[in-house]
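Chemist: can you look at this prediction? I've put the sequence above it.
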Amino acid sequence: MAFHGAIHTRMMRGLFIGLCLCTGLADAGVNKSHAIAMHGEPLYTADFTHFRYTNPNAPKGGSLKLQVVGSFDTLNPFVAKGRPAVGMGATDNSYLYDSLTLRGEDEPFTQYGLLAKTIEWPDDRSWVRYHLNEKARFSDGEPVQADDVAWTFNTLIKEGRPFYSFYYGEVERVEINDPLTVTFHFTRNSINKELPLIIGQLPILPKHVWDGKEFAKAGMTMPVGSGPYRILKADPGKQIVYQLRDDYWAKDLPVMKGRNNFGTISYDYFLDEKAALIAFKGGNYDWRSETNSKEWATAYKGPAFESGKIKTEVVTHQNPAGAQGFLFNIRKPLFQDMVLRKAIGYAFDFEWSNANLFYGQYKRTRSYFENSEMAATGLPSKAELALLAPFRDQLPEEVFTREYQPPKSDGTGRPRENLREAQRMLKEAGYQFRDSNLFTRDGKPVKFEIMLISPAFERVVLPFTRNLKALGINANVVTLDSAQYIERLRNFEFDMMVGSMGQSSSPGNEQKEYWSSEAADRPNSRNLIGIKNPVVDALVDKIIAAPDRDALIVACRALDRVLQWNYYSVLNWYTDTYRIAYQSRLEHPQFGRYVDPGTALDTWWDSTAK
């Protein structure tokens, strides 16, 4: 019934367009293209043959062995239950499920058609229409059609992870126009230029496989997808192996040329990073990205490295670093006092940590959009002031008068001047020091727990806690296994944690998930800090509604200043390089401007493959 209604609607629309043609008004302001850019035009024209950061002549075959720390117990990554296997596509790259569009990795934010052959949208971006490729097939041979797209969206909104209903909350309805055409209509009050792009990132699931089954149940049922790989083996908590499909429908499309080159990709699960590193040096897997500066400086040595069997490489990049920090959970009454949050920041001695723990490999983070043009520097520009001035009475005066800089130390490990400054501001705020302990204004001891998932981070956190102790603050470090950690994180059951807010080259809807009041009390959201600030909400809306790139940058800088001067975290450090090590038989093309070697492994190849 609904399908016939859609046909009738389409016929009437066609009649209307025909009438408009007579008056010269047809399709005014409607675009149809192979790609859609957030701002400006796509880098690649419709006749492009492959992305510049891929090698269309890369050999197919061979193997890629990888590792992951943790465990898994489900092959359904789209629901909140269970721990999904890596590579499934909800929180990482997907080997199994194609999306409507695919991002170009050498431009800020452009989506190119994958399942969608062409994309259609009006100038005001109040809807987006995807015309599916008639050749698209799931791994069981069934065609990918519009009802698969609509069913996937509606199911993920109703039964999937909370992220989906939040991320796509401004979609009013999905309309099936014909078997290969589907339209997403956005709410009338939406001014969200990004929606037509992020809708395209949706992984499309097969409706016919799930009909009559309980979608929200986590389990180990082998999935059916339209992507380049299928699961060859899944051993819960130990290993998952993906096998390249010879019958992959999109292998000759320009967006897929030079990608998906390995015959098999396997992940072995390890209990901790130390065991994983030992296994890598023993040749048990092929590729590794190192995030631990000490290990990079000291552990990547030995016969395998000296002989060239294992290569190491430092890749400089222009990707936004986002922000890592000691995050305050301001849902806790203790941390609702900004003075205390600010004072605690003076106890972190980055200069000492960088010299003695990190081998000088890091830079201090001072922005939530670090290593990008979105980072706030200097004093606010006129354009930033236009956004901030209406909220002046709700903001710290420093937002308007000073450039934020985190405290610096002499690098001795005991930043006495900084600690004296912290003591001064705490005393002025009414905190009391008794018997070497700090007490709040109402006489409660200042103590809290720092939650970790990696023992390797204890060497960083413990010097921080020693400096806190000098302020009379008792901070207890607790390191949890992955299951406990994830459960507590989902329900915000922590005082302080080490967390990160990754950023893209084109911030948008995900900012709501990081900072908005709406996300603060929703379990499993990424607003780990628990921010409920109407000014932050308003600036996030400005980011999402930015009409062009310049306006986006201005809105991000304004938000950055508000986040900085509210001391929501003790910002840590960053690097503008990736540190990778790999077996010499692996090769890669020249990386694109915004390519992360870890997420771009589908462009690598095995040089020994025939």
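Modeler: On my side now, so go ahead. Residues are numbered from 1 along each chain as shown.

Chemist: can we go C-alpha only for contacts and neighbour counts from here?
Modeler: OK.

Chemist: wait, a strand at residue 111?
Modeler: Yes: the assignment for residue 111 is a strand, going by DSSP: H, G, I helix; E, B strand; the rest coil.

Chemist: how about the nearest residue to the spatially most central residue of the chain, chain neighbours excluded?
Modeler: In the chain, the C-alpha closest to the average C-alpha coordinate belongs to residue 502, at a distance of 5.3 Å (Cα atoms, centre = their mean). Leaving aside its chain neighbours, residue 502 sits nearest to residue 322 (4.6 Å; criterion: Cα to Cα, 6 or more residues apart in numbering).

Chemist: ok, and here's another one to check against it:
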Amino acid sequence: MRFRHVTRLTHGAIAALLIGAAPAWAEPQHGIAMYGEPAMPADFTHLPYVNPDAPTGGRIVTAEVGTFDSINPYVLKGNPPWQLRFLIGESLMGRSLDEPFTLYGLLAQSIETGPNREWVEFVLNPAATFSDGSPVTVEDVIWSFETLGTIGNPRYLGFWAKVETIEETAPGTVRLTFNTADRELALLAGLRPILKKAQWENVDFANGGLDVMPITSGPYVISEVDAGRSVTLTRNADYWGRDVVPFEKGLHNIDEIRLEFFADETAAFEAFKTGEVNSNREFNVARWDQQYDFPMVQSGDVVKSVIPHGRPSGMTGFVMNSRQPQFADWRVRDAMIAAFNFEFINDAMTGSQQPRITSYWSNSPLAMDAGPATGRVAELLDPFAADLIPGTMDGYALPVSDGTERNRPGTRAALAQMEAAGWTVQDGVMRNEAGAPFTFDILLQQGASENQAIIDMYVESLTRIGVTPTVTVVDDAQYTERTSALEFDMTFGRLAVSLSPGNEQYLYFGSEAADQPGTRNLMGVKSPAVDSLIDTLLTSEDETDFVAAVQALDRVLTAGRYYIPIYQWNDSRLAHARQLRFPDVIPVYGDFNGWQPDVWWWEE
């Protein structure tokens, strides 16, 4: 394993990057930061974590568990490979992975905002073209914003609702004016994908499916689709931006990207061991240590790389749908967490090598502090104190089991909370006063063998408190359909959060999005405190208020007991063909969207 210099921001360094209000620009700029100014100057030549001299060529093949029935990642309908919107799409600005939230010119050669970011204006790069050679125009930009904002995936809808007008103010120049005080909107505008309007005339854009390959301006095009089994993308040799845009220098070097789909994790790993797949991301430390000794590793044809990062843990685990009567009471949710024997499960799954996620922003300076809320955090929570779930103001921490299989302390705590909520064990079964049994269904995705193993152990623990849930395993299409329609009691969930949380928090946790089809708010939280804190973090003009708002939000969500968290991944583990290389300098976000395969190259 090679040693690498790592750009890892300390808590103080991250805070320093967040400090300060954005300047009131009098002229167009090369980039924009959520707070302060971009780290790189106007004359930068390439991102600090790329190899500007990387050769082109080679191929990367990854194993994906499940299947797909769409290649349109911009709409709700269908189940497209999640990577497509990052691989084929292109936006007005590009995001640096080495700063909390900073954008630099991509399709747009410059950006300008009003003094309070009440409007943002982009000047298109005149060299920008779609993959078919046609120019990217302001008409395409306006159509993309309007279409995605009205019939696109729900991730785009909240932003569009805050746009008052969008117009061409000069040749090649587009301005968006906002109807809401929200400092992040100018940056979000820079990240919206731009599609070709003419392609979708007389075509149902919202239909999804495999028939229409979206035409984009990005460096890759979809060259082959084997329905449900594989998608192949080819590097566009005529990509307009490679030698034109500094942001693109050293990126997108690999000629072919192939996504291979397998029925389950075992089949995917076997394909990697035989060389059918040449890059594999491993999430289990025990498996990494014990099962990566096959012949291709021993011969050096496969290299194991550990990639550190400085981003928050996010939330990964089993989410309870609080819309359902079983989980509407926080005490029941607390009981479900107490019954989950994490220490025993972690030992069985990872050899106790991976720490538990303790909150949504754990592993970062944005995480809630232990103990009672103090200072600005307490001030932000105080107006809602009477309605907050116990533990929010005075401190909440996940229970720690004794590590034994029976977990008697956790079992006792779970029984006590269920009794407080009106449920007791009668003849070995948890029942309410009317005698109705407490039960629920756990929805799992086919092929997710690790989640299945965890749930098998969890079900054993639940039987000790008289609860016997059902477990339903469905294919990818059904899973997407049911979770999008919020038709589940408990399921596996994963939320990635950043060092600069913003408008996406409405989709994750906002009341308005809670019951919308396709929402990421799977847990169904509807909280005035949450909504207010999201508003605060979006309108904060200094670092102190912003950090306090996120820490307060972290408290409300964690104390809400909506997720049963499992372990976190503070390092990424990738095994890959020795020819697949990446730079020595690792950005603060590490192995994140925009890093593999973007900065990688093939070298014999």
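Modeler: Yep, that arrived. Note that the structure is predicted; figures quoted are calculated from it, not measured.

Chemist: need the TM-score from the superposition.
Modeler: Once the chains are overlaid, their TM-score stands at 0.92 when taken by TM-score structural alignment, normalised by the length of structure 2; 575 aligned residues with a Cα RMSD of 1.7 Å.

Chemist: ok so, going back, what's the residue nearest to residue 502 of structure 1 aligned with over in structure 2?
Modeler: Taking TM-score structural alignment, the alignment pairs residue 322 of structure 1 with residue 314 from structure 2.

Chemist: didn't its match look like it was pressed against residue 496?
Modeler: Yes: using Cα atoms under 8 Å, residue 314 of structure 2 is in contact with residue 496, at 4.7 Å.

Chemist: look up how far residue 357 of structure 2 lies from residue 367 of structure 2.
Modeler: Distance, residue 367 of structure 2 to residue 357 of structure 2, by Cα to Cα, to the nearest Å: 11 Å.

Chemist: ok, back up a step: which one in structure 2 is aligned with the residue nearest to the centre of structure 1?
Modeler: Aligned partner of residue 502 of structure 1 by TM-score structural alignment: residue 496.

Chemist: for its match, what are its contacts?
Modeler: 313-315 (Cα atoms under 8 Å, 6 or more residues apart in numbering).

Chemist: what's near enough to touch the equivalent of residue 266 of structure 1 over in structure 2?
Modeler: Counting by TM-score structural alignment, residue 266 of structure 1 corresponds to residue 258 in structure 2. Residue 258 of structure 2 sits next to 59-62, 230-233 when contact means Cα under 8 Å, 6+ apart.

Chemist: and with 10 Å instead?
Modeler: Residues in contact with residue 258 of structure 2, defined by Cα atoms under 10 Å, 6 or more residues apart in numbering, are 59-63, 222-225, 230-234, 277.

Chemist: mind checking the SS state of the residue nearest to residue 187 of structure 1 when sequence neighbours are not counted?
Modeler: Once flanking residues are discounted, residue 187 of structure 1 sits nearest to residue 172: 5.0 Å by Cα to Cα, 6+ apart. Look at residue 172 of structure 1: counting by three-state DSSP, its state is strand.

Chemist: residue 259 of structure 2: neighbour count?
Modeler: 20 (other Cα atoms under 10 Å).

Chemist: which ones are touching it?
Modeler: 60-64, 81, 83-84, 225, 229-233, 277.

Chemist: got it, and residue 287 of structure 2?
Modeler: Taking Cα under 10 Å, 6+ apart, one finds 349-351 in contact with residue 287 of structure 2.

Chemist: just the buried members of these?
Modeler: 349-350 (16 or more other Cα atoms under 10 Å).

Chemist: just give me the closest of the contacts of residue 287 of structure 2 to residue 123 of structure 2.
Modeler: residue 350 (50.4 Å; Cα to Cα).

Chemist: the closest one reaches residue 567, doesn't it?
Modeler: Yes: with contacts counted by Cα atoms under 10 Å, residue 350 of structure 2 reaches residue 567, the gap being 9.1 Å.

Chemist: let me see the contact set for the residue of structure 2 positioned farthest from its centre.
Modeler: Distance from the C-alpha centroid of structure 2, by Cα atoms, centre = their mean, peaks at residue 427 (44.2 Å). By Cα under 10 Å, 6+ apart, the contact set of residue 427 of structure 2 is residue 466.

Chemist: quick one: map it onto structure 1.
Modeler: Using TM-score structural alignment, the equivalent of residue 427 of structure 2 in structure 1 is residue 435.

Chemist: repeat for residue 163 of structure 2
Modeler: Aligned partner of residue 163 of structure 2 by TM-score structural alignment: residue 171.

Chemist: stretch 56-65 of structure 2 aligns to what range in structure 1?
Modeler: Matched against structure 1 by TM-score structural alignment, stretch 56-65 of structure 2 falls on residues 60-69.

Chemist: can I get the buried part of the contacts of residue 258 of structure 2 as one ChimeraX selection?
Modeler: With 16+ other Cα under 10 Å as the criterion, this ChimeraX line picks the buried residues out of those:
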select :59,60,61,62,63,222,225,230,231,232,233,234,277
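
Chemist: take the contacts of residue 258 of structure 2 and keep only those in strands.
Modeler: 59-63, 222-225, 230-234 (DSSP state E).

Chemist: closest one of those to residue 326 of structure 2?
Modeler: residue 63 (36.7 Å).

Chemist: ok, that closest one to residue 451 of structure 2 distance?
Modeler: Residue 63 of structure 2 sits 18 Å away from residue 451 of structure 2, going by Cα to Cα.

Chemist: over to residue 433 of structure 2?
Modeler: Per Cα to Cα, residue 433 of structure 2 is found 33 Å from residue 451 of structure 2.
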